[in-house]
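# just coords:
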């Protein structure tokens, strides 16, 4: 996958907007970052619940890795774009969006 794919898929999510965090493109919902794109490194960093982080790292250790230190313990996870397929990227972005978006927006998107 390419950085352009991350941008396109992230901005398809409800109320997602593009921004910049420390010089890197990011994607936000409700004013909070759910993904940051590291273009030169061909990776994106996602805000995931720790349980989802564990699930994704275990299922795809060649794609996903927890960030070092406290950031990783809080669920921030790196996704390597080079070997990533569209389904994995979509799943990861949606998981990060759901973890970050206001509850009312998530429930409107995912009615029970």
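On my side now, so go ahead. Because the structure is a prediction, the values reported are computed rather than measured.
# From here on, just use CA atoms for contacts and neighbour counts.
Noted.
# What residues does the closest residue in space to residue 92 that isn't next to it in sequence make contact with?
Closest residue to residue 92 apart from its sequence neighbours, by C-alpha to C-alpha, 6 or more residues apart in numbering: residue 46 at 7.5 Å. By C-alpha atoms under 8 Å, 6 or more residues apart in numbering, the contact set of residue 46 is 34-36, 76-79, 92-93, 96.
# then this one, side by side with the first:
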């Protein structure tokens, strides 16, 4: 099971990433762009994800992933249940969400191609 502390530990290693508490919700962002946000009870997590690919992601793992609220469907965003997410998959998802919001040169420096 993944936790906010797992994300926090990973986010500390990602350049330009910062943690914020906004309306009682933990969020991680680069500049003003949020790339990971937790529900108030910290049972679900939303993260940056290409909206063109999210339907396939949800269809492939419907017990893990779900759509954001209707008002957020226009954004590159998907949500997941933390209790069903292992730490390795969490690391992959959070790193890719971070990659979406940082300059390309920075992502290349950190992650390679």
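Structure received. Keep in mind that this is a model prediction, so the values were computed, not measured.
# Would you give the TM-score for this superposition?
For this chain pair, the superposition-based TM-score is 0.82 by TM-score structural alignment, normalised by the length of structure 1; 112 aligned residues with a C-alpha RMSD of 2.0 Å.
# Mind checking which of the contacts of residue 46 of structure 1 land in helices?
With DSSP state H as the criterion, helices contain 92-93, 96 from among the contacts of residue 46 of structure 1.
# Which one of the residues you listed is nearest to residue 51 of structure 1?
residue 96 (11.9 Å; C-alpha to C-alpha).
# any idea what that closest one aligns with in structure 2?
Aligned by TM-score structural alignment, residue 96 of structure 1 pairs with residue 97 of structure 2.
# where do the helices sit along structure 2?
4-11, 51-60, 87-101, 104-111.
# Just say which of those is most tucked in.
helix 87-101 (a mean of 17; mean count of other C-alpha atoms under 10 Å).
# That one vs structure 1, average distance?
In the superposition with structure 1, the average deviation recorded for helix 87-101 of structure 2 is 1.1 Å (mean C-alpha distance after the TM-score superposition for structure 1).
# Could you report the separation of the most centrally placed residue in structure 2 from residue 70 of structure 2?
Among the residues of structure 2, the one closest to the centroid is residue 47, at 2.8 Å (C-alpha atoms, centre = their mean). The gap separating residue 47 of structure 2 from residue 70 of structure 2 is 15 Å, by C-alpha to C-alpha, to the nearest Å.
# now do residue 56 of structure 2
Residue 56 of structure 2 is 18 Å from residue 70 of structure 2, where distance means C-alpha to C-alpha.
# now do residue 43 of structure 2
Distance, residue 43 of structure 2 to residue 70 of structure 2, using C-alpha to C-alpha: 19 Å.
# No further queries at this time; thank you.
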